[in-house]
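Peer 1: here's my sequence, what's the structure:
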Amino acid sequence: MERDCVVIGIHGLANKPPADEKTRWWKAAIDEGLVRNEGIADPHFAFDFVYWADLRYDAPLSGDGNREPYRPYEGTGPLPRGETAPTLTTNAMLAPVYAGIDAVEEATGVTLVDDVILEHRFDDLWHYHAEQDFARRVRTRLIERLKAFSAHRILLVAHSMGSVIAYDVLRMLERDEPSLRIDHLVTAASPLGLAKVKLKFEAEHDTLRVPNNVAAWTNLADGEDVVAIMGDLATDYSPNETGIRIDDRRVMNAYRRPGGEPNHHKSYGYLRTPEFSAIVSNFVSREQRPVRSAESV
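Peer 2: Got it, this is the predicted structure:
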């Protein structure tokens, strides 16, 4: 008998709007992509969201304090696909330079460049690595949500720093809860290619590889998203014991702020890309029965 399916999201860096608003906006972006890219107007899946910004910030963003709300993409029809993006991007120019720095940092264990990047640009990730109590509390939220839906088929969507949290949690769960399985892990705008992040993973989990409790892993990266500067991850993370490899996909994040400025890192843009919509469509197409909410699990 087919199990119920659920899409679980976890957000990334920086302060966020209130949890209920952020949850609605993620779901709205996913639904928008399904309608525009896949022609699915009534998607049949449960959605749940792991919110952790309140562990770092005293009050959520609200009103004028939020410069990047969710807004539907202009026009009609499918959104642009990754293969239509320009080949000359910020990452295409910077990645070779960073790759050299990355190799030296990994070889020596001295991550001066990454330390500056994390402390001054990715402050939350810096604290996640430096403060064990904060890391434990963030991980616990995701662990509890995954356990609550352990009887379901799970599509876990991790944006930005959320992908670091997700990787840590999945490597922990493969040891502590080996029966818990993730049908599909999607990382978007991921910093998992940074030397500092990889060294932290190796110190805690030993080898860099796909977690054994994951049946599929797709990594989405926009060529202009500097957080995902390394783009492809499959060269750094080896297959798991069942041979599952990372499927790296280039996407075009078309999100724009209300004033028109682009943000190629924004979660809403990733969630409505045709590449992600296809993943969700394939995932939910197997579902045949009404799904239950988290409260009924």
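
Peer 1: for the rest of this, base every contact and every neighbour count on C-alpha atoms.
Peer 2: Will do.

Peer 1: next, the contact list for residue 234, please.
Peer 2: Contact criterion CA atoms under 8 Å, 6 or more residues apart in numbering gives 245, 246, 247, 248 as the residues in contact with residue 234.

Peer 1: how about the secondary structure of it?
Peer 2: Remark: residue 234 carries the secondary structure label coil [criterion: DSSP: H, G, I helix; E, B strand; the rest coil].

Peer 1: in space, what's closest to residue 102 - neighbours in sequence excluded?
Peer 2: residue 195 (5.3 Å; CA to CA, 6 or more residues apart in numbering).

Peer 1: neighbours of that neighbour, how many?
Peer 2: The local packing of residue 195 (other CA atoms under 10 Å) involves 25 other residues.

Peer 1: please give the structure of this sequence too, so both can be compared:
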Amino acid sequence: MSAEGILVGIHGLENKPPLDEKRRWWRAAIVEGLQRNCGHDGGAFPFEFVYWADLRYDKPLLGDANDEPYQSVGGSGPFPRHRPDADATLNDGVVSKVYRGLAALQTATGATPVDDAILEHRFDDLWHYHSETPFARQVRRRLIDVLEQLAGRRVLLAAHSMGSIIAYDALRMLEREAPSVQVEHLVTLGSPLGLAEVRAKIAEENGAARVPNNVNRWTNMADNRDLAAVAGELVEVFAPNDRGVGVDDIAVVNAYLRPDGSANRHKSYGYLRTPEFSEVALGFTACSNARLERQA
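Peer 2: Okay, here's the model as predicted:
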């Protein structure tokens, strides 16, 4: 595998700004996090972005139609870090505890009315992804094409929200169709992969829910106030892969604020600026640079 690493991002639910703008904002959020959290200038790290909103929406969000743009926070010093001694873990929140009880009941009965309501009314795109096979194939193909083109390179795949489900499904497909394609590190952000309905779809298509065999490391990051990650820790429901790689769940603080000052604990830019994600990104790019220097 080539020492040269590349960070690949895939976005989540709902309509988005145009591709070039969305790619630029993801990169800007990552760079801002590296600067604030790690004292690193961000550099010119290789970055690829998988965009699929145009497969679902006729026109992108333009101008005032986008009420949640990327904006630099300004100031100095690191963004807030989750404090284990003061903040709830992913499974400690009241909503998470209630949901996990309902999820166990749904799994036991095979009926998923709670998840059906969540997916239909809060995650409309995901509802269509699960019910419209041609759309699902097109979305997965966007990511698969990129990963196949990067075969042989070290890949850090950052998947937000519904993008984490797309990434998981695409990786399980690649296991069967192109096993030589590998992802060094999968990072899921605000992921709904733990929902009982989502896991039922995984089981229907791929068998038991587990870490894909083409992933060398999987880190799941979530703010415990993010309702998309209501199911809590993924390690409880995704078994290790054949090489013993399991899920590492990390609670983080998503500090994104909309222009009106209200919080959105699910926003991708907030996740990309967390100290925990910055440290993963910096470690990955630093490792790539060190390997390249040794080969020079």
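
Peer 1: if we can go back for a sec, mind giving me the ChimeraX select for the contacts of residue 234 of structure 1, buried ones only?
Peer 2: Selecting only the buried members of the contacts of residue 234 of structure 1 in ChimeraX, with burial defined as 16 or more other CA atoms under 10 Å, works like this:
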select :245,246,248
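
Peer 1: got CSV for the contacts of residue 234 of structure 1, with distance to residue 180 of structure 1 too?
Peer 2: CSV is the format used below for those (distance: CA to CA, whole Å):
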residue, distance to residue 180 of structure 1
245, 19
246, 20
247, 22
248, 24
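
Peer 1: closest one of the contacts of residue 234 of structure 1 to residue 226 of structure 1?
Peer 2: Distance ranking of those against residue 226 of structure 1, using CA to CA, places residue 248 first at 16.1 Å.

Peer 1: can you list contacts of the helix or strand where the closest one lies?
Peer 2: With elements taken from DSSP states H and E, the one containing residue 248 of structure 1 is strand 246-251. Outside strand 246-251 of structure 1, the residues that touch it by CA under 8 Å, 6+ apart are 81-83, 85, 210, 216-223, 231-234, 237, 239, 270, 273, 275.

Peer 1: weed out the non-buried ones from these.
Peer 2: If we count by 16+ other CA under 10 Å, the contacts of strand 246-251 of structure 1 have these buried: 81-82, 85, 210, 216-223, 231-234, 237, 239, 270, 273, 275.

Peer 1: so which of the residues you listed sit within helices?
Peer 2: 270, 275 (DSSP state H).

Peer 1: can you give me the helices in the stretch 51-200 of structure 1?
Peer 2: With DSSP state H, counting those that start in this stretch applied, the stretch 51-200 of structure 1 shows helices at 90-108, 112-120, 123-130, 132-148, 161-176, 195-205, listed in chain order.

Peer 1: and the nearest residue to residue 234 of structure 2 once chain neighbours are set aside, how many neighbours does it have?
Peer 2: The shortest distance from residue 234 of structure 2 to any residue that is not its chain neighbour, by CA to CA, 6+ apart, is 5.9 Å, and that residue is residue 194. Taking other CA under 10 Å as the neighbour definition, residue 194 of structure 2 ends up with a count of 23.

Peer 1: contacting residues around residue 194 of structure 2?
Peer 2: Contacts here follow CA under 8 Å, 6+ apart; on that basis residue 194 of structure 2 touches 229, 230, 231, 232, 233, 234, 237.

Peer 1: redo those as TSV? Include distance to residue 6 of structure 2.
Peer 2: As requested, these are arranged in TSV below (distance: CA to CA, whole Å):
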residue	distance to residue 6 of structure 2
229	26
230	30
231	30
232	29
233	27
234	25
237	29
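
Peer 1: quick one: which of the residues you listed is nearest residue 16 of structure 2?
Peer 2: Residue 16 of structure 2 has its nearest neighbour among the contacts of residue 194 of structure 2 in residue 229, at 20.5 Å by CA to CA.

Peer 1: what's the matching residue for that closest one over in structure 1?
Peer 2: In structure 1, the residue paired with residue 229 of structure 2 is residue 228, using TM-score structural alignment.
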